[in-house]
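# need coordinates for the following:
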Amino acid sequence: MNENILGIIAGILTSASMVPQLVKVLKEKNVEDLSWVMLLVLISGVSLWVWYGIMKEEWPIILSNAFSVLLNSTLLVCYFIYKK
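Here you go, the predicted structure:
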């Protein structure tokens, strides 16, 4: 298997792992079980992966982690919108 294909599949699976959480938050408008600190740390980490991917010119790293930044940033915004 081509290593880029493997990287893209791995990136899709790991990035998509937060989609069910986002759907649940948007549906229920409940963020009690979310930690904003965890989201902030995760966003920082995947942002650094994007930067690393740019430096290495590795599109699987860039795209999957950019998607993860977008997804987790949306969760963080939802946290502050829906927190009680």
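# can we go C-alpha only for contacts and neighbour counts from here?
OK.
# go ahead and flag the most central residue of the chain.
In the chain, the residue lying closest to the centroid (C-alpha atoms, centre = their mean) is residue 68, at 2.2 Å.
# one more, for comparison:
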Amino acid sequence: MSLLANIVGTGAALCSMTSFGPQIVKIWRERDASSVSLRMYVVTVTGFSLWIAYGVLIQSWPVIGSNVVCLLMSATILVLKWRFEKGDMPGAEGPASRP
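The predicted structure follows:
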């Protein structure tokens, strides 16, 4: 593999892995995940799981490693979505409590 390919791959992996950080910090600080799309993160978590399986099948540790980190971070957002959903918090008016 060429040096350029390694540089591009490393840059792509770092961007992917760090892209979830700001969303996690925002949700945690505001204790609000109502603007996060549940469907999008379910698909994202599924996609990273499939990338990990692909990495295992082709025995590519860089693919496995970067996607494990991305899976953990996107799964964290999914858990925070369930935990801090405004409509699900005690005392909060949500869609389920409306007539």
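# now the TM-score, please.
Once superposed, chain against chain, the TM-score is 0.90 (TM-score structural alignment, normalised by the length of the first structure); 84 aligned residues with a C-alpha RMSD of 1.3 Å.
# if we can go back for a sec, secondary structure element holding the equivalent of the residue nearest to the centre of the first structure over in the second structure?
In the second structure, the residue paired with residue 68 of the first structure according to TM-score structural alignment is residue 70. If you go by DSSP states H and E, residue 70 of the second structure is part of helix 61-84.
# and for residue 25 of the second structure?
helix 21-30.
# that helix vs the first structure, mean deviation?
Taking mean C-alpha distance after the TM-score superposition for the first structure, the mean distance separating helix 21-30 of the second structure from the aligned residues in the first structure is 0.7 Å.
# give the buried residues for that helix.
Buried residues in helix 21-30 of the second structure, counted by 16 or more other C-alpha atoms under 10 Å: 23, 24, 27.
# I'd guessed the second one sits against residue 78; true?
Same thing as residue 24 of the second structure. No - the criterion here is C-alpha atoms under 8 Å, and residue 24 of the second structure misses it with residue 78 at 9.6 Å.
# translate residue 43 of the first structure into the numbering of the second structure.
Counting by TM-score structural alignment, residue 43 of the first structure lines up with residue 45 in the second structure.
# quick one on the thing from earlier: and the angle from the helix holding residue 70 of the second structure to helix 21-30?
20 degrees (axes from the mean of the first three to the mean of the last three C-alpha atoms, to 10 degrees).
# list the buried residues for helix 61-84 of the second structure?
Buried positions in helix 61-84 of the second structure, judged by neighbour count with 16+ other C-alpha under 10 Å: 63-64, 66-78, 80-82, 84.
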